[in-house]
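>>> Pasting the sequence and the predicted model now:
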Amino acid sequence: MILSMTGFGRAEDVFEGKKISIDIKSLNSKSFDLNIKVPLRYKEKEFEIRKILNDKIIRGKVDCYINLENLEESNDVKINKNLIDSYMNELRSIASDAPEFEYLKMAVRLPDAISSRPDELNEGEWEALAKIVNTAVEKFLEFRQTEGKILHEELEKNILNIDKYLSEVIPYEEARVNAVRERYQKTLKEFENIDETRFYQEMAYYTEKLDISEEKVRLAQHLKYYTEVMQNENFNGKKLGFISQEIGREINTLGSKANHAEIQKLVVMMKDDLEKIKEQTLNVL
């Protein structure tokens, strides 16, 4: 089964006057590379959030953005009046001729004069946050499946194209060897005192070097194996990448041995489809 490494998922919900929204998106990567932005309130749970993402997303360059919006007005500011009075008394003792308002301006800037009331993250809010994270991941995975179906269709089409071009090589194969044989026999007649036995030995050796039977068999096997892995194995991107490299080796050898214009054209078309396969395989999970 093909899954794309490209994905997007979004989820949001409201918990006790706080709107929590989460966006997850990814691109292809050789490993799991996570960039996460978490509000300060949820910083203590970043490790747990990373684990959820790592376990389910597995691979890709992932961006996760968690946004928090307070929908209800709240007075979280605490003014420490006693401390401010103490600061002002100390300032008067240093400079008694300053206006009273100046003492206040300086006092409120000093440490702990104004602070925010701590609002600790409770278990209920964390459970709500974890639920939203999991919902965003589920939508993200659904996106991957949809993109994976499109990838599967494109890869299958390219594999079938290469297989079709391979079958079109067969009619030219015998004609290619015959053409070489006729050319050398014509050359033989133009010379005298030629050792025909040695000549035909060389011909046999050269014809064997031109033989592409093994390459055709191996290429057909690699194409079949690629299709089997694509259809039957999960998280198969790396494996498909290795198989596509083997397909490329056989196509290159086929081209170097071809020595025939029509076969070379078919090899070029195979390479064109193979490049599309390699590019698309990079995006398979």
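Looks like it came in fine.

>>> C-alpha only now, for contacts and for neighbours.
Fine.

>>> and the residue nearest to Y172 when sequence neighbours are not counted, which of the three is it?
Spatial nearest neighbour of Y172, excluding adjacent residues (Cα to Cα, 6 or more residues apart in numbering): I263 at 6.9 Å. Per DSSP: H, G, I helix; E, B strand; the rest coil, the local secondary structure of I263 is helix.

>>> is it true that I263 touches I170?
No: under the criterion of Cα atoms under 8 Å, I263 makes no contact with I170, lying 9.1 Å away.

>>> These two: which is more packed in?
Each of I263 and I170 has its neighbours counted (other Cα atoms under 10 Å); I263 has more, 23 against 13.

>>> alright, now check it against this:
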Amino acid sequence: MTKPLASMTGFARGSGNAQACSFTIELKTVNARGLDIRLRIPTGLDDLEHLARKRLSQRLNRGAVNLALNVSNNSAQTEVTVNEQALGTALDAIDTLSGRIEADRPRLDGILALKGVLEVKEAELTDEARTQLKDSIMAEMDIVIDDLLEGRRLEGAQLLEVIADRLTEIESLTAAAESNPSRNREVILERLKDQISALTESEVGLSEERLHQEALVLATKADIREELDRLTAHVAAARNLIKQGGPVGRKLDFLAQEFNREANTLCSKSNNVDLTAIGLDLKASIDQLREQIQNIE
């Protein structure tokens, strides 16, 4: 079964609960030359980074990938501890000021209320609870990746329609260049005769051998047969890649560059207004094609 084309742009979000914790996963992808994965994992769950990176690498081929995991502990259980260093600093300051200022010494509740003296921490999860939380996160991550891929496939289908239209347009313009009257044998010969006549009548004397060489150059410049054949072949190759499906974005991008090369050569060889106009339309259509192709995985 042919794998459909997919865009590199997508977004998906998921959430869940496990072991008195709630979590959210946000996954976003944008265009990139290769696969660039960036993760934001909370402290204490660092070992999930390797698992998440591996999972994403298995499912995605190209794109800049940003995954953010946020976890909140909803447990009412907390641990209160005294920061001995902060308490010692506060007591030293009180002793110092007592000798300089006449005032009652602060009460215990006042000292404990000083910033940093008391530290309130969420209760640590047990190893078993942490394992269950990680399992829940990874299960939800698979769902989020599925949602992302589905979104990328839907956008890929829309891109495919635009790309197919551009290929049809390029094919039509190539056919128009093929049938342009300026490419008739008689017209080309007449133009060559005029150019050779201009060379022979110029003040610069040309030997018969040099004149023959100049005639060959003029004939070669007037012939766009190879460019037209290559444009036709590139259209067929692009359609075959689309039919093949899967991650073919790089190959399509290379073809778009080749399309542009042939259109540039066609324009440079043209000495007919109508043919030049066709060449410029080709370049515009090829630019639109490449713009869409760069979104393909």
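Nice, I can see it. Fair warning: this is a prediction, and the values are worked out from it, not measured in the lab.

>>> Quick check: TM-score for this pair?
TM-score of the superposed chains, computed with TM-score structural alignment, normalised by the length of structure 1, equals 0.81; 278 aligned residues with a Cα RMSD of 3.7 Å.

>>> ok, back up a step: in structure 2, what sits opposite the residue nearest to Y172 of structure 1 in the alignment?
Under the alignment by TM-score structural alignment, I263 of structure 1 pairs with L275 in structure 2.

>>> mind listing the helices for the stretch 51-200 of structure 1?
81-94, 100-107, 123-189, 196-210 (DSSP state H, counting those that start in this stretch).

>>> Of all those helices, which one comes closest to S26 of structure 1?
helix 123-189 (9.0 Å; Cα to Cα).

>>> How much space separates the residue of structure 1 positioned farthest from its centre from L91 of structure 1?
Distance from the centre of structure 1 peaks at D97, with 69.1 Å (Cα atoms, centre = their mean). From D97 of structure 1 across to L91 of structure 1, the span is 10 Å (Cα to Cα, to the nearest Å).

>>> SS state for the aligned residue in structure 1 for L5 of structure 2?
Matched by TM-score structural alignment, L5 of structure 2 corresponds to I2 in structure 1. The local conformation at I2 of structure 1, judged by three-state DSSP, is coil.

>>> repeat for the one 10 residues further on
Here E12 of structure 1 takes the strand state, with states given by three-state DSSP.

>>> hang on, it packs against Y65?
No: taking Cα under 8 Å as the definition, E12 of structure 1 is not a contact partner of Y65, at 11.6 Å.

>>> Return every residue with contacts to both of these two.
Counting by Cα atoms under 8 Å, 6 or more residues apart in numbering, the shared contacts of E12 of structure 1 and Y65 are I22.

>>> Skipping adjacent residues, who's closest to the most centrally placed residue in structure 2 in space?
Residue closest to the average C-alpha location in structure 2 (Cα atoms, centre = their mean): N31, at 0.8 Å. Spatial nearest neighbour of N31 of structure 2, chain neighbours left out: G63 (4.9 Å); criterion: Cα to Cα, 6+ apart.

>>> Could you do V133 of structure 1 as well?
I22 is the one closest to V133 of structure 1 (Cα to Cα, 6+ apart), at 6.7 Å.

>>> isn't the one you found right next to I132, touching?
Yes: here I22 of structure 1 reaches I132: they are 7.2 Å apart, a contact under Cα under 8 Å.

>>> Now for the two: what residues contact both?
A11, E12.

>>> one step back: tell me the contacts of the residue nearest to Y172 of structure 1?
V169, Y172, G255.

>>> right, and out of the residues you listed, which lies closest to L121 of structure 1?
G255 (65.7 Å).

>>> Let me see the contact set for that closest one.
Contacts of G255 of structure 1 (Cα under 8 Å, 6+ apart): I263, Q264, V267.

>>> please redo it, this time with the cut-off set to 7 Å
By Cα atoms under 7 Å, 6 or more residues apart in numbering, the contact set of G255 of structure 1 is Q264, V267.

>>> now D229 of structure 2
With Cα under 7 Å, 6+ apart, D229 of structure 2 has no contacts at all.

>>> now with 10 Å?
T174, E178, E262 (Cα atoms under 10 Å, 6 or more residues apart in numbering).

>>> So what's the gap between stretch 124-139 of structure 2 and the chain middle?
33 Å (Cα atoms, centre = their mean, to the nearest Å).

>>> in it, what's buried?
Neighbour-count burial for stretch 124-139 of structure 2 flags R130, L133, K134, S136, I137, M138 (criterion: 16 or more other Cα atoms under 10 Å).
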